[in-house]
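A.B. asks: sequence first, predicted coordinates after that:
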Amino acid sequence: MCSEGAFLCQHLPGDVTPGELERLLWVVVALALIADVVTTFVGLNLGLSESNPAARGAIEDHGLAGMLALKAFAVTVGLVCRPLLERPYRPIVPAGLAVPWLVAAALNTYMISAVV
């Protein structure tokens, strides 16, 4: 850890830069998004229900397109807010998108395994 003026700097393990970490996390966002959407629709086809009211409404009204629009909106909000952060802290944006979607995909997988 170092101090540059009023900001604290942290070096990541190894030679990973914040920019490289952010790029990696955007890949994780894409994979998490796909995992969440696929497991959601597999679960719905097995008779499970969507517990997120916003997603449930989007799916009921517009199906897969509604779900993808909801995800696209979330990614857009992240991309619009990203420049508001100092460069070293920008990886928090994709992490903030990926973590809930990974948790949702894991819960969906658990629920699917319970009914299969």
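C.D. replies: Here it is on my side, so go on.

A.B. asks: please count neighbours and contacts with C-alpha atoms only from this point.
C.D. replies: Fine.

A.B. asks: which parts of this structure are helices?
C.D. replies: For the chain, applying DSSP state H gives helices covering 18-45, 53-81, 92-115.

A.B. asks: could you export those to a markdown table, including columns for mean neighbour count and distance to residue 4?
C.D. replies: Listed next are these as a markdown table, based on neighbours: other CA atoms under 10 Å; distance: least, CA to CA, whole Å:
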| stretch | mean neighbour count | distance to residue 4 |
| --- | --- | --- |
| helix 18-45 | 18 | 16 |
| helix 53-81 | 15 | 24 |
| helix 92-115 | 17 | 21 |
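
A.B. asks: between those helices, which one is closest to residue 3.
C.D. replies: Closest to residue 3 of these is helix 18-45 (CA to CA; 16.6 Å).

A.B. asks: other SSEs contacting that closest one?
C.D. replies: helix 53-81, helix 92-115 (3 or more CA pairs under 8 Å, 6 or more residues apart in numbering; DSSP states H and E).

A.B. asks: next one: residue 64 from residue 115, what distance?
C.D. replies: In this view, residue 64 and residue 115 are 22 Å apart by CA to CA, to the nearest Å.

A.B. asks: rewinding a little: would you list the helices and strands packed on helix 18-45 in a markdown table and tack on distance to residue 33?
C.D. replies: Shown next, in a markdown table, are the helices and strands packed on helix 18-45 (distance: least, CA to CA, whole Å):
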| stretch | distance to residue 33 |
| --- | --- |
| helix 53-81 | 7 |
| helix 92-115 | 6 |
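
A.B. asks: next up, a structure to set beside the first:
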Amino acid sequence: MSDTVSPSNIEASRVTGTNVYNRAGETLGEIYDVVIGKRDGRVKYAIMSFGGFLGIGEEYHPLPWDQLEYDERQGGYVVDLDRDRLEGAPRYARNERPDWDDREYGRRVDDFYGSPLLPASV
């Protein structure tokens, strides 16, 4: 098998660690994980790690997958979000875990970014 990635598909393990930039080219963080619907297999959110030093004080921001655009030139994902707006975005601490089955939590995240709420993968 080839070690190359097709232009439109990528393994989840290769997404982890990829930088996330804003439209101004500033690095906001990196992809820590992805949330996938158990039943429909669709990627719902990319979890971006932000801030902290050596994992201390790091926060995680769920970004609706449809808000990310891959930029080949930068080798990372671009989101229409500046640092000030990111400060007010839904997030959780390293020692927390959101309830991904809570539709209200998903609605808050999606509303913040202006994404349509994806159907539940119940």
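C.D. replies: Sure, I can see it. As the structure is a prediction and not an experimental result, all values here were calculated from the model.

A.B. asks: fetch the TM-score of the aligned pair.
C.D. replies: Superposed pair, TM-score by TM-score structural alignment, normalised by the length of structure 1: 0.25. Supporting alignment: 54 aligned residues with a CA RMSD of 4.6 Å.

A.B. asks: and of the helices and strands packed on helix 18-45 of structure 1, who's closest to residue 42 of structure 1?
C.D. replies: helix 92-115 (7.7 Å).

A.B. asks: how about residues contacting the closest one?
C.D. replies: With CA atoms under 8 Å, 6 or more residues apart in numbering as the test, helix 92-115 of structure 1 has contacts from 22, 25-26, 28-30, 32-33, 35-37, 39-40, 42-43, 46, 74-75, 78-79, 82.

A.B. asks: which one of the helices and strands packed on helix 18-45 of structure 1 lies nearest to residue 18 of structure 1?
C.D. replies: Across those (criterion: CA to CA), the nearest stretch is helix 92-115, sitting at 10.0 Å.

A.B. asks: re the thing from before, and residue 8 of structure 1, which of the helices and strands packed on helix 18-45 of structure 1 is closest to it?
C.D. replies: Nearest of these (CA to CA): helix 92-115, 16.0 Å.

A.B. asks: can I get the helices of structure 1 in CSV including distance to residue 2 of structure 1?
C.D. replies: Below are the helices of structure 1 laid out as CSV (distance: least, CA to CA, whole Å):
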stretch, distance to residue 2 of structure 1
helix 18-45, 15
helix 53-81, 26
helix 92-115, 20
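
A.B. asks: spatially nearest residue to residue 33 of structure 2, not counting backbone neighbours?
C.D. replies: residue 47 (5.0 Å; CA to CA, 6 or more residues apart in numbering).

A.B. asks: the one you found is in contact with residue 32, isn't it?
C.D. replies: Yes - in terms of CA atoms under 8 Å, residue 47 of structure 2 counts as a neighbour of residue 32; the distance is 5.4 Å.

A.B. asks: those two - which one has more neighbours?
C.D. replies: Legend: neighbour count by other CA atoms under 10 Å for residue 47 of structure 2 and residue 32, higher for residue 47 (22 against 19).

A.B. asks: hang on, that one is in a strand, isn't it?
C.D. replies: Yes - using DSSP: H, G, I helix; E, B strand; the rest coil, the assignment for residue 47 of structure 2 is a strand.

A.B. asks: now for it: which residues touch it?
C.D. replies: Applying CA under 8 Å, 6+ apart, the residues near residue 47 of structure 2 are 31, 32, 33, 34, 35, 60, 61, 62, 63.

A.B. asks: quick one: the fifth one is in a helix?
C.D. replies: Going back to what we said before, that points to residue 35 of structure 2. No - according to three-state DSSP, residue 35 of structure 2 belongs to no helix; its state is strand.

A.B. asks: that concludes my questions; thank you for your assistance.
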